[in-house]
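S.K.: Sequence and predicted model, in that order:
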Amino acid sequence: MGRKKTVEFDESPPDDYDVENPYKDPVAWLEMREHIVREKWIDIEKAKIIRERLKWCYRVEGINHYQKCRHLVNQYIDSTRGIGWGKDARPPSVHGPKPADESE
């Protein structure tokens, strides 16, 4: 028996989670909660990476940042839409749901 060459993560939600009765299986409920939190953290970290790239673009491009960094601004706005933890008490109509990825 040797070591595995790659690390494998289970990135899917639990199979036995029931949406209609979430508290029926406490283990599946906890796994689903952990899955949701993990996905939110991934979205937050993606937004941070795009923000750092946007800062770098602003510094490098100077006065031309309106034209040169526009694509990063749009990516940053799309990546931050709907990823908060819900503590700001704004209705979803204000910040909107996450737009569907059109590349898929």
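M.R.: Arrived safely, thanks for sending. Keep in mind the model is a prediction, meaning the values are calculated, not measured.
S.K.: From here on, just use CA atoms for contacts and neighbour counts.
M.R.: Fine.
S.K.: The spatially most central residue of the chain and K5, how far apart?
M.R.: With distances taken as Cα atoms, centre = their mean, the residue of the chain nearest its centroid is D43 (1.8 Å). As judged by Cα to Cα, to the nearest Å, D43 and K5 stand 27 Å apart.
S.K.: which residues sit in contact with the residue nearest to the centre of the chain?
M.R.: With Cα atoms under 8 Å, 6 or more residues apart in numbering as the criterion, the residues that contact D43 are S79, T80, I83.
S.K.: next helix or strand past the strand or helix carrying W41?
M.R.: Here W41, judged by DSSP states H and E, is contained in helix 26-61. Per DSSP H and E, the first helix or strand lying C-terminal to helix 26-61 is helix 65-68.
S.K.: structure B:
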Amino acid sequence: MGFKGVKFDEGPPEDFDPADPYKDPVAFLEMREHIVREKWVAIERAKILRERVRQCYRREGVNHLQNCRTAVRQYLESLKGVGWGKDGRPSYAHDPKSTWPSTPPPPPPFK
């Protein structure tokens, strides 16, 4: 009888309601944990790809522009939407699928 590890649910909780997230506090916390887990996975994936780009750059030398192109593209794609400092920005600023408005709205006033 030993420690078998921690098992996490792979998906978000079934009883979470995005329209009213505070209705079920347990589902709200499970959803928050799910989001944090997914962010950590994306961050670690980006770190692994960055290390692959570093190794390819060192290995290829002057030909790195041609031979490391796929590794660099994978790394740059993995960086989209990754990180923690996006909560205070409007949704168009951190959603990779949305488009930027012609002029950004003014920041909210300080209270």
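M.R.: Sure, I can see it. On a predicted model such as this, the values are computed, not experimentally measured, just so you know.
S.K.: After superposition, what is the TM-score?
M.R.: Once superposed, the chains reach a TM-score of 0.78 (TM-score structural alignment, normalised by the length of structure 1), with 95 aligned residues with a Cα RMSD of 2.5 Å.
S.K.: give me every residue that touches the nearest residue to A27 of structure 2 once chain neighbours are set aside.
M.R.: Once flanking residues are discounted, A27 of structure 2 sits nearest to F16: 5.2 Å by Cα to Cα, 6 or more residues apart in numbering. Neighbouring residues of F16 of structure 2 by Cα under 8 Å, 6+ apart: D24, A27, F28, M31.
S.K.: Roughly how far does K46 of structure 1 sit from Q75 of structure 1?
M.R.: Here K46 of structure 1 is placed at a distance of 10 Å from Q75 of structure 1 (Cα to Cα).
S.K.: actually G96 of structure 1, not the one I typed
M.R.: 15 Å.
S.K.: Please identify which of those two sits among more neighbours.
M.R.: Q75 (14 against 11; other Cα atoms under 10 Å).
S.K.: What span of structure 2 is the helix or strand where that one lies aligned with?
M.R.: For Q75 of structure 1, the host element (DSSP H and E) is helix 70-80. Alignment of helix 70-80 of structure 1 against structure 2: residues 69-79, by TM-score structural alignment.
S.K.: in the matching stretch, what counts as buried?
M.R.: A71, V72, Y75, S78, L79 (16 or more other Cα atoms under 10 Å).
S.K.: just stretch 14-29 of structure 1 next, same as before
M.R.: Buried residues in stretch 14-29 of structure 1 (16+ other Cα under 10 Å): P14, Y17, A28, W29.
S.K.: any idea whether the first one is helix, strand or coil?
M.R.: Assigned state for P14 of structure 1: coil (three-state reduction, DSSP: H, G, I helix; E, B strand; the rest coil).
S.K.: which bit of structure 2 covers the helix holding W41 of structure 1?
M.R.: Taking TM-score structural alignment, helix 26-61 of structure 1 hits residues 25-60 over in structure 2.
S.K.: So for that stretch, what gets flagged as buried?
M.R.: Applying a neighbour-count criterion of 16+ other Cα under 10 Å, one finds 27-28, 30-31, 34, 39, 42-43, 46, 49-50, 52-53, 56-57 buried in stretch 25-60 of structure 2.
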